[in-house]
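Undergrad: Sharing a model that was predicted from the sequence below.
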Amino acid sequence: MKLKILASDWHPFADALCARTDVESAGIILAERLPDSVLLARRLTPLADAAYAIRKRDRIRIDPVALNRLVKPARERGLSVFTVHTHPAANEAWFSTADDLGDSVLMPSLLTQMDGPHGSLVIATNSRAVAARAWYASGSPVPAQIHLIGKTLRVLTSEDEQPEQMWFDRQRLALGESGQRILRQLHVGVVGLGGTGSVTFAQLVHLGVGRITVIDGDRAEATNISRILGARTSDAGVTWKVDIALRYATNVGLGTEVTVHRGRLGAEVTPAVLGGCDAIFSCVDAHLPRALLNRLAYEKAILLFDMGSAFRITAGSPMEGAGRVVVTGPGRRCLACWGHIDPNRIRVESLPPDERARQQAEGYVAGADVPQPSVVAFNTQVAGAAVIEFLRCVTEFCGADDPPDRLSFDFGNGSVRRNRLAGDTDCGICHPKVAA
């Protein structure tokens, strides 16, 4: 079970609870239920002084009337409840005997009032270390992961299991034991399994990412075989791209769980299937799925890595090419702010196929379905850079505290520029969720 919390919500909440070191302090988190046993914190409320029936250094009891008032929105909106309390002057977070006793009474009570899961969380005030667990109607508590989402992703709790055997020994030398363990705990989406998407997927498999959900609505064509990793000439016109990806991961055998969706995002596949992801790689040419992913990143606190490449061929002169990687999500400017979402293209892509074809034939639509140049070497450069930015964001590798928002590649001269957007924004998508 995983609870995602925006960094901009967590830090003031934890500060308020840890301000007192002479007594325990408490608060309530109400969380939305997402797919795949993932919760997203929607409201974090420190308890007022009057809400405590008992408040001492080693135990607390919340006034039942105050507790009922705090959890009422959960009953009304179908949310999960997490109780939070501190252990004053502690360096490690753990559940005490008093905590076990209190939860053994409170959690079954909550589960009889509303569907679960519900849970509890302890903060050690000295270190801000966290321990968390979730309770289901089926019985005993299970460990809960706490993921803190801002410009980067931080896992505040970790599972006891270690990375598998020897397969990642060299990788652990670069990313550390904790970095490798975090990769195994993550759920990552890859939308689009063409040139950049297949290379991205392959890297995630070899990195040991725990779970990957892939979405693509096409079978491999003859022109795909030279740039889709793991594709065979026998796949042309026959095999779905998602099935090539699944076969690739199975053959590698590093234990990555792969979920496949055969269809187009926004048509046969809804964005909701990605709601439980920690990060998503947008490897699509179309603007409609890109816009859906852009909004989803802010609505469900997901890191989004959008990538693409473009080439220009001018008669009598060499071909020019450029690529980009844009990192968006909480705390960052969105793809619309960067100008990578075209409302007119979205309108065209939303048309029924026959109407779109008619408008193209009449000259109202230019270039929407025109095949673009694609070369595996350039795709690999862009996808590799996107995955490196992903590693910065989730493992604290190499400058994670100040990651760029956009990388721009000039394939002609080999240059790479790191960009940020200057100034404030009143964007209706990313501004409300900007995190500190």
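TA: The structure has been received and is ready for your questions.

Undergrad: Please make it C-alpha for all contacts and neighbour counts, starting now.
TA: Noted.

Undergrad: any idea how far Ala322 is from the residue at the greatest distance from the centre of the chain?
TA: In terms of distance from the mean C-alpha position of the chain, Gly316 ranks first, at 44.9 Å (Cα atoms, centre = their mean). The gap separating Gly316 from Ala322 is 19 Å, by Cα to Cα, to the nearest Å.

Undergrad: Ile244 too?
TA: 27 Å.

Undergrad: what does Leu303 give?
TA: Leu303 is 23 Å from Ala322, by Cα to Cα.

Undergrad: of these two, who's got more company?
TA: Set Leu303 next to Ala322 and count neighbours by other Cα atoms under 10 Å: Leu303 wins out with 30 against 20.

Undergrad: Name the nearest residue to the more buried one, ignoring sequence neighbours.
TA: Closest residue to Leu303 apart from its sequence neighbours, by Cα to Cα, 6 or more residues apart in numbering: Ala279 at 4.5 Å.

Undergrad: ok, the one you found touching Val191?
TA: No: Ala279 is beyond contact range of Val191, at 11.2 Å (criterion: Cα atoms under 8 Å).

Undergrad: what's around Ala383, how many residues?
TA: With other Cα under 10 Å as criterion, Ala383 counts 29.

Undergrad: how close does it get to Leu40?
TA: Applying Cα to Cα, the value for Ala383 to Leu40 is 29 Å.

Undergrad: Second structure for comparison follows:
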Amino acid sequence: MSETPNKTAFLVREVFPVSQEHIIFNSDKRIEYSCDAYESVIKRAANTGQCFFIVHSHFNGYVGFSELDDEQESKLLTCVWNRISNGYHGSLVFNDASTFEGRVFEPISKEFQEIHRLKVVGNQYRIISSINQPEPRAINLEKLDRNIRAFGEDMQYRMAELHIAVIGCGGTGSALIEMLGRMGIGTLTIVDHDRFDVSNITRMHGTKVGDENRLKTEIISEMIDSFDLATIVVEISERLDNATTGEKLKDCDMIFSCLDDTNFTRLILNQLSLFYYIPLIDMGIAFDSRNEVLHDVLGRIDILTPDRACLLCRDVIDMDACASEMMSPEEYNRQLKIGYAKELKDDNVQSVTYNTMIASQAINEMLYMLLGMRDIHRNSHKVYKYYSDRITNDGVNDLVKKTDCICGLSEKLGRGDSDTFLDMYWPNKNHV
């Protein structure tokens, strides 16, 4: 489960179908099964600290909960609450794969609270709205007309409901944020602690001479507001190396990582994606020089969903570099001298053209997921070799998870909130 001031989300970790031995009666109009079908599941939920939900469907196209559901579920969920009082419990009813009604039981008042939407995360990213969903967010159909002609009005309303986080407002991040803003994304959370420097003018979208020393998030937020497409911008002008900042991303539907060569921050996003089922699209640009001659420009995109190997398995994250980044400057220099700390890269070569290209390709990957255009067999690790005009997976098999990696541990995937955020050690000082 994930709780924030804005919403409560339930993360599905285990599904238990009713076994044949518990079915008492089954016809084309109704099904009956014994209460024993629930007992082992309720016990497991109590032992593992999980919530309990009952899921079913109705025959003959009946939509929503019936009077019998209201009566029986109130009794059942009261019993569950007496066994498991440290969480919420509820039910879902489906008419088909695109229609549902959901609710959470409140034991004191014996009333139900509605669940408004479901998210299905995988090769396709589906958002299913409840039959009792609030009115869709208002959008400017005239301004967004060309977008609607390309992807349809339904898709435009879906984008207006999305909450997307972008980590990093530099060359790649600013390009990506500008495109997302022009697409009519509903809410954008932008994260960057840095201030604008005159050297950023060649690659950072939305900037101008005179912006020196302003927060990058402030500049980018003004750019999005100038489009007047009703996008809500949440500015986080903080480092993403602490639990307090990290928890602010739990509300997001998707995260784009536009970081420099920063391993510890990528590790945080990797864990956040796995713990909370938030799709992560991580990207980067590298200039491949040999003997001081430019050999190629490489663009990388990694898409992380719970069914795929994570950034650790793909060796995108260097754990030795993580350890070095977590040290204080004094400790880092001391460990470096005696050979126990990894020397960190200081390669900040950038180009607005390649930054913008990889940002565009990352957004297209998002569209493929939302539109269901992604082939389930496609590799979610891509390396674009721009000079040689090739796309490769660089030998990475994103279906193979390393032994004992977090992405393969059932007790970690979809775990949600825990006593220690992401089960990580959070240092008080960080290498700068």
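TA: Right, received. Where do you want to start? No experiment lies behind these values; they were computed from the predicted model shown.

Undergrad: residue in the first structure matching Glu212 of the second structure?
TA: Counting by TM-score structural alignment, Glu212 of the second structure lines up with Ala236 in the first structure.

Undergrad: Where does the residue farthest from the centre of the first structure sit, in terms of helix or strand?
TA: For Gly316 of the first structure, there is no enclosing helix or strand under DSSP states H and E.

Undergrad: how big's the offset between whichever strand or helix holds Asp288 of the second structure and the first structure?
TA: For Asp288 of the second structure, the host element (DSSP H and E) is strand 280-290. With mean Cα distance after the TM-score superposition for the first structure, strand 280-290 of the second structure departs from the first structure by a mean of 2.1 Å once superposed.

Undergrad: Tell me which residues touch Ala279 of the first structure, please.
TA: Residues in contact with Ala279 of the first structure, defined by Cα atoms under 8 Å, 6 or more residues apart in numbering, are His187, Val188, Gly189, Ile302, Leu303, Leu304, Phe305.

Undergrad: Just list the residues touching the alignment partner in the second structure of Arg332 of the first structure, thanks.
TA: Per TM-score structural alignment, the equivalent position to Arg332 of the first structure in the second structure is Arg308. Applying Cα under 8 Å, 6+ apart to Arg308 of the second structure gives the contacts Asp398, Leu399, Val400, Lys401, Cys407.

Undergrad: Which parts of the stretch 151-300 of the first structure are helices?
TA: Ranges of helices in the stretch 151-300 of the first structure, per DSSP state H, counting those that start in this stretch, are 169-185, 195-207, 241-252, 287-299.

Undergrad: So which elements touch the third one?
TA: The one in question is helix 241-252 of the first structure. With contacts taken as 3 or more Cα pairs under 8 Å, 6 or more residues apart in numbering; DSSP states H and E, helix 241-252 of the first structure sits against helix 195-207, strand 211-216, strand 257-262.

Undergrad: what does the longest one give?
TA: For helix 169-185 of the first structure, the contact count by 3+ Cα pairs under 8 Å, 6+ apart identifies helix 376-395 as packing neighbours.

Undergrad: Can you check which part of the second structure the helix it packs on sits on?
TA: Helix 376-395 of the first structure maps onto residues 352-371 of the second structure, going by TM-score structural alignment.

Undergrad: Average offset of the matching stretch relative to the first structure?
TA: For stretch 352-371 of the second structure, the mean distance to aligned residues of the first structure following superposition is 0.9 Å (mean Cα distance after the TM-score superposition for the first structure).

Undergrad: How far does that stretch sit from its chain's centre?
TA: Relative to the centre of its chain, stretch 352-371 of the second structure is centred 16 Å away, using Cα atoms, centre = their mean, to the nearest Å.

Undergrad: now swap in stretch 9-20 of the second structure and tell me
TA: 21 Å.

Undergrad: And for stretch 330-347 of the first structure?
TA: In terms of Cα atoms, centre = their mean, the centre of stretch 330-347 of the first structure is set 18 Å apart from its chain centre.

Undergrad: now swap in stretch 327-339 of the second structure and tell me
TA: With Cα atoms, centre = their mean, you get 34 Å for stretch 327-339 of the second structure.

Undergrad: Buried ones in it, by neighbour count?
TA: In terms of neighbour count (16 or more other Cα atoms under 10 Å), stretch 327-339 of the second structure has its buried residues at Met327, Ser328, Tyr332, Asn333, Gln335.

Undergrad: Then stretch 385-392 of the first structure?
TA: Buried positions in stretch 385-392 of the first structure, judged by neighbour count with 16+ other Cα under 10 Å: Ala385, Ala386, Val387, Glu389, Phe390, Leu391, Arg392.
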